[in-house]
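Enquirer: Model the following, please.
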Amino acid sequence: MPQVRIAYMPLVTYPEPVEDESILATTAFASALKCMLHVTAFSVHIPQLNSPLGQFLIDVPGLVRASEERSKAECHRLQGLIEEASRPHLGVHCTSREIVLGGALNSAAAEARYFDLTLLPWSDEIVGSKDIAEAVVFGSGRPAILIPAIPSPASFDHLAIAWDASRVAARALGDALPLLVDGGRISVLTVKDEKPLSGPNIAAALASSLEKRGFRAKSIDIALGDRAIGEVLQETALSEGAQILAMGGFGHSRIRDFILGGATKGVLNDLRLPVLFSH
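Expert: Presented below is the predicted three-dimensional model:
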């Protein structure tokens, strides 16, 4: 039986979802990957708070019900948007789940473990984009691709890997290679002056290893200078013509407060192309 790759797209509808443009770009991205797509839209359940005095001043139960209804309606609207955009080239299964307020992030991370990878629509303007990205990247154990609202290629034939010879970088490379078409190219990007590295020629060593395994690879050593590392990695990937950047996600969680590595934080603050994170 042939294997089928299934991507997962979680959508949080409260307090606001990402823009339709990002969701449509992510749907097109799934089609370019030639995978099936499972979409879960999370509606919110807000527990009632007993405040008799407050209800004289404001209709708290009414506001809660209105927020919940808007969230449910947005779930249905987004499912329709994705189903319409996916026809006839992409197999999509859409579902919705009602989750108590604050529970969608953990639920998305847990559900992501049942799929090959997670595709996350990205918007710099929506705070929830960063929240769910951090939850899935650091909590799911599966690769996650953040996707801005830009046109998607027909297929993926050029991958850039941010390479520092770390465990998470190796994990990101392994997760990204299956996305490349046969004969695809790989640009190995190493920033020389950002932190101590394990050797002087680690980009060339990886490129040589990839070529022995049948890939077309090129090593690129980058001088950081006074630029931010997230900026320089993305700029170099784009200038080389890469369609996706893969990198290890550095960070850890402490009661949902994330301390992110410089490259991870820099990319999340200014996403310019699809970026695959593995942790």
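Enquirer: When you work out contacts or count neighbours from here on, use the C-alpha atoms and nothing else.
Expert: Fine.
Enquirer: Can you tell me the element Leu234 falls in?
Expert: In this structure residue 234 is Gln, not Leu. Counting by DSSP states H and E, the element that carries Gln234 is helix 229-239.
Enquirer: what does Lys195 give?
Expert: Lys195 belongs to no helix or strand, assigned by DSSP H and E.
Enquirer: Show me which residues of the lengthiest helix in the chain are buried.
Expert: If you go by DSSP state H, the chain has its longest helix at helix 60-86. Buried residues in helix 60-86, defined by neighbour count with 16 or more other CA atoms under 10 Å: 60, 64, 67-68, 70-72, 74-75, 78-79, 82-83, 85-86.
Enquirer: Repeat that for stretch 220-239.
Expert: 220-222, 224, 229-234, 236-238.
Enquirer: how about these in TSV, adding distance to Ile202?
Expert: Converted to TSV, those look like this (distance: CA to CA, whole Å):
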residue	distance to Ile202
Ile220	10
Asp221	9
Ile222	12
Leu224	16
Ile229	18
Gly230	19
Glu231	21
Val232	18
Leu233	16
Gln234	19
Thr236	17
Ala237	18
Leu238	21
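Enquirer: Now show me the structure for the sequence below, then we'll compare the two:
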Amino acid sequence: MALKDILLQLTSYPRRTPKNVITAAAELATLFEARLSGAVCRIEMPDPSNFMARKLTDITQVIAVENDKSWAAADALIEEFRATATESGQTADTILLPCRATLQSTELIRHARLHDLTIMPMSADAATQFTAQDLIFGSGRPVLLMPENVRPLPSLEIVVVAWDGSRAASRAVADALPFLRRSRIVRLVTVTGEKPLGPGSTIDALRDHLSLHGISAIPDTEAADGSGAGEALVRYCGQHGADLLVMGAYGHSRVRDFIAGGATKSLLATTPLPVLLSH
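Expert: Coordinates of the predicted model:
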């Protein structure tokens, strides 16, 4: 798969997407010679239908003021996104998402399905994590979680691939091929002692498979040592100076929705480096 169409999720209000994340996304798109589009959520708070609430608190005026702030913030973010993209040689497209109170995952997912990759800036708030979870399990496309402190032009020197032989891990490897081809060092790691591993988890076979794509990889293991797989992978990435972690997103269905598994949930909550997730 080639990366030719990248979507960046942008939030303008109340928490603004940091400029360094926009810069990193623009430079990544330039690296892959891909189009970059920014999906901007413009929050519009609905007017309550309760007459007494409007009468007693003048809530209509309060909401109008907040909506004006939101629209102004969205317009300013669009201008910053376009200017940053231009600096990186990009002609940026923008997609304005109508949102009520918070970002609507369904709108973002609809656009993500028509892009090769969606970049999701991450923060500690629960709303962002829920949106990322919906995007990962609902879009059918890989999602790149980008921490707020990411460096401009994120390096792809050292990439770690988490491997357990599962369907999700296999999907992640396929989606990550454009990144792996550009990296200098690829490390394949299986976390041991955390869960039973099936016969498909043979890491040497994955190394041989990648070699046919011209990718030289180093197989390795990391003991869980009582921690979860997510914590073990972050620890391993830190020890080896990884610039990107690639892994399958795991979850189980619940009334048509997906609930993130332990490792995925851990990385949604704390993302110390860019993480490419596929489901």
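Enquirer: For the helix holding Gln234 of structure 1, give me the average deviation versus structure 2.
Expert: Its matched residues in structure 2 lie on average 1.9 Å from helix 229-239 of structure 1 after superposition (mean CA distance after the TM-score superposition for structure 1).
Enquirer: Pull the residues that contact that helix.
Expert: Contacts with helix 229-239 of structure 1, where a contact means CA atoms under 8 Å, 6 or more residues apart in numbering, come from 160, 162, 187, 189, 191, 194, 224, 243-245, 262-267, 270, 272-273.
Enquirer: cool, and stretch 63-83 of structure 2?
Expert: 11-14, 16, 19, 22, 38, 40-47, 91-94.
Enquirer: I'd like to know which of those are buried.
Expert: For those, buried by 16+ other CA under 10 Å: 11-13, 22, 38, 40-45, 92, 94.
Enquirer: Any idea how many residues pack against the spatially closest residue to Met120 of structure 2 that is not a sequence neighbour?
Expert: Spatially, and ignoring its direct neighbours in sequence, Met120 of structure 2 is nearest to Leu145 (4.9 Å; CA to CA, 6 or more residues apart in numbering). Leu145 of structure 2 has 25 neighbours, counted by other CA atoms under 10 Å.
Enquirer: Please apply the same query to the one 5 residues further on.
Expert: By other CA under 10 Å, 20 other residues sit near Val150 of structure 2.
Enquirer: how close does the residue lying closest to it once chain neighbours are set aside get to Thr221 of structure 2?
Expert: Computed as CA to CA, 6+ apart, the closest residue to Val150 of structure 2 that is not its neighbour in sequence is Val21, at 6.4 Å. Separation of Val21 of structure 2 from Thr221 of structure 2 (CA to CA, to the nearest Å) stands at 31 Å.
Enquirer: Please identify which of the buried residues of helix 60-86 of structure 1 is nearest to Lys34 of structure 1.
Expert: Lys34 of structure 1 lies nearest to Ser86 out of these, by CA to CA, at 11.7 Å.
Enquirer: for the alignment partner in structure 2 of the closest one, what are its contacts?
Expert: Mapped onto structure 2 by TM-score structural alignment, Ser86 of structure 1 lines up with Ala85. Ala85 of structure 2 is in contact with Ile22, Thr23, Ala26, Glu27, Thr91, Ala92, counting by CA under 8 Å, 6+ apart.
Enquirer: again with Ala172 of structure 1
Expert: By CA under 8 Å, 6+ apart, the neighbours of Ala172 of structure 1 are Pro143, Ile161, Ala246, Met247, Gly248, Leu276, Phe277, Ser278, His279.
Enquirer: Just the element for it, please.
Expert: Using DSSP H and E, Ala172 of structure 1 falls within helix 167-176.
Enquirer: Which residues in that helix does the neighbour count mark as buried?
Expert: Quick answer for helix 167-176 of structure 1 (16+ other CA under 10 Å): Val168, Ala169, Ala170, Arg171, Ala172, Leu173, Asp175, Ala176.
Enquirer: how about the helices in structure 2?
Expert: Using DSSP H, helices in structure 2 cover 19-31, 51-57, 59-87, 105-112, 126-138, 167-182, 203-211, 229-239, 262-269.
Enquirer: now those as TSV including distance to Leu3 of structure 2?
Expert: Putting the helices of structure 2 into TSV (distance: least, CA to CA, whole Å) gives the following:
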stretch	distance to Leu3 of structure 2
helix 19-31	8
helix 51-57	50
helix 59-87	17
helix 105-112	13
helix 126-138	17
helix 167-182	7
helix 203-211	18
helix 229-239	24
helix 262-269	23
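Enquirer: Can you tell me which of the buried residues of stretch 220-239 of structure 1 is closest to Gly128 of structure 1?
Expert: Nearest to Gly128 of structure 1 out of these is Gly230 (CA to CA; 20.3 Å).
Enquirer: Quick check: the closest one vs Thr264 of structure 1, distance?
Expert: For Gly230 of structure 1, the distance to Thr264 of structure 1 equals 7 Å [CA to CA].
Enquirer: ok, now Thr236 of structure 1?
Expert: Thr236 of structure 1 is 16 Å from Thr264 of structure 1, by CA to CA.
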